[in-house]
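>>> Sequence and predicted model, in that order:
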Amino acid sequence: MGIDGRDRGGVFVEREFELPVGGTWQVTVAPQFYLSRWLGSSDSNLFDPANFGVVARVDGSLGPRTSARGFVSLPASI
C-alpha cells in the first residue's frame, strides 16, 4: 500500500511477484490498483482501466563485469 499524489492519484495497493526466468536474470512485476481513483473519479467502476497500473524491474548479468538493470512504471492516465 502506498500514497502517490502525482501519477497514481492518491492511495494505491500493489503486490510484487518474481517471475521465474532462470539464469542470472531476475524479473519482478507489481500490478497496482489505484484506490483513490476508483473511489473518486471513476464513478466506482471497479474495472475502469484508469484504476490499474504496473511496475516492472529487470536485473541481470551480461558478462563477468557487466550487468543490466531496467525499470518501467505504467500508471494509467486519467
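Yep, that arrived.

>>> from here on, contacts and neighbour counts on C-alpha atoms
OK.

>>> residue contacts, A68?
Contact analysis of A68 by C-alpha atoms under 8 Å, 6 or more residues apart in numbering lists V58, D59, G60, S61, L62.

>>> Quick check: the first one vs F52, distance?
Look at V58 and F52: by C-alpha to C-alpha, to the nearest Å, they are 21 Å apart.

>>> here's the one I want to compare it with:
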Amino acid sequence: MDRFTQEEIDKALVEIETLDRYTMCKYWRFAPPGTEIYFRSDLPTGVAFQKRLFVELGGFTPEISKQIGH
C-alpha cells in the first residue's frame, strides 16, 4: 500500500474541492491511475472525497451514469 506524505495529502484535499461532479463520478467508477489517494479510507482524503461527491454534490444521476458508461 502506498504511503503518502502530508504534503501530498494536503494537495489532494485542495484538489478534491476543485473537482466537478462529473469528474468525481468518473473517478469513483474507474479510479484511474494517480487517483488512489482519493479513495483511501485510512486518509482524510477518502472521507473528503466521499463527502463532497455524495453529500455536497449529490452523487450520481442516471444521466451522469449513462455518460460515463461502465
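Arrived safely. Keep in mind the model is a prediction, meaning the values are calculated, not measured.

>>> TM-score for the pair, please.
TM-score of the superposed chains, computed with TM-score structural alignment, normalised by the length of the second structure, equals 0.23; 32 aligned residues with a C-alpha RMSD of 4.4 Å.

>>> related to what we said a few turns ago, could you list which of the contacts of A68 of the first structure belong to helices?
Residues of these located in helices (DSSP state H): none.

>>> Where do the helices of the first structure begin and end?
35-39.

>>> Quickly note the distance from the residue lying closest to P75 of the first structure once chain neighbours are set aside to F71 of the first structure.
Here the nearest residue to P75 of the first structure in space, its sequence neighbours aside, is G53; by C-alpha to C-alpha, 6 or more residues apart in numbering that works out to 4.3 Å. The gap separating G53 of the first structure from F71 of the first structure is 14 Å, by C-alpha to C-alpha.

>>> Settle it for me: which of these two has more neighbours?
G53 (20 against 12; other C-alpha atoms under 10 Å).

>>> Just confirm that one contacts R37, I think it does.
No. The pair G53 of the first structure / R37 is not scored as a contact, 11.6 Å apart, by C-alpha atoms under 8 Å.

>>> Common neighbours of the two, please.
If you check G53 of the first structure and R37 against C-alpha under 8 Å, 6+ apart, no residue is contacted by both.
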